[in-house]
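Asks: For reference, the sequence and a predicted model appear below.
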Amino acid sequence: MGNLVSPLAGNVWKINVSVGDVVEMDDEVIILEALKMETPIYASDAGTVVKIAVKEGESVSEDQVLVVIE
C-alpha cells in the first residue's frame, strides 16, 4: 500500500477511481497519454483510495504521485 506514481511523463487521460473506492491488486486506476499512446496504470496492492493527487487533463512528470492507496 502507498503511493501510486507515474512511470513516465505524460497527461492524465482518465481517472477510473474515486476517493473511498476499494481497489484490488492489478485494477486499472488511471490511464496516462504520452506520444499519442495510452498507458494504463494499475494498483500495485489492494486497499482503499484515500487521495487522488491529479486531475484529468493534467500534465504529470515521471515519479509524480498520482493516487494514494491505504
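Replies: Sure, I can see it.
Asks: all contacts plus neighbour counts: C-alpha atoms, from now on.
Replies: Fine.
Asks: name the element Glu38 belongs to?
Replies: Assessed by DSSP states H and E, Glu38 sits inside strand 37-42.
Asks: Which elements pack onto that strand?
Replies: strand 28-34 (3 or more CA pairs under 8 Å, 6 or more residues apart in numbering; DSSP states H and E).
Asks: Now do the buried residues in whatever helix or strand comes next after the strand holding Glu38.
Replies: Where DSSP H and E defines the elements, the next helix or strand beyond strand 37-42 is strand 47-52. Using 16 or more other CA atoms under 10 Å as the test for burial, strand 47-52 gives Gly47, Thr48, Val49, Val50, Ile52.
Asks: structure B:
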Amino acid sequence: MKEITASMAGTVLNVLVNVGDEVNSGQEVLMLESMKMEIPVESLESGKVADVKVAIGDFVNEGDVLLVLE
C-alpha cells in the first residue's frame, strides 16, 4: 500500500479520483485550498486507488493521509 499525504494544511476542495481508479505518477488526484490558493496534489507513484480517506470540505494537516494506492 502506498499513501498519498498532504504537503500542507488546507481544506479539501475537490477529489479527482474514486476507489478503483488507476492513477499514473504525476497525475493530479486531489485539490486543496490553502490561504485562498488552489494547490494540486499529485500521485508520486502509479497504482490503483484502494481508499479515499478525505471528503470535500475536510480540513487536513500536513502529513495527513489523503489517499491509499495498492
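Replies: Happy to help now that I have it. None of the values given here were measured: they were computed from a predicted structure.
Asks: hmm, back to that, of the buried residues of strand 47-52 of structure 1, which is the nearest to Val22 of structure 1?
Replies: Val22 of structure 1 lies nearest to Thr48 out of these, by CA to CA, at 4.4 Å.
Asks: Quick check: that closest one touching Ile69?
Replies: Yes. Under the criterion of CA atoms under 8 Å, Thr48 of structure 1 is in contact with Ile69, at a separation of 5.3 Å.
Asks: separation between Val50 of structure 1 and Val68 of structure 1?
Replies: Look at Val50 of structure 1 and Val68 of structure 1: by CA to CA, to the nearest Å, they are 6 Å apart.
Asks: nope, Leu4 of structure 1 is what I was after
Replies: Leu4 of structure 1 sits 6 Å away from Val68 of structure 1, taking CA to CA as the criterion.
Asks: Next: Lys55 of structure 1.
Replies: 14 Å.
Asks: sec struct for Leu4 of structure 1, please.
Replies: Assigned with DSSP: H, G, I helix; E, B strand; the rest coil, Leu4 of structure 1 falls in the strand class.
Asks: before we move on, back to that, in structure 2, which residue range corresponds to the strand holding Glu38 of structure 1?
Replies: Aligned by TM-score structural alignment, strand 37-42 of structure 1 falls on residues 37-42 of structure 2.
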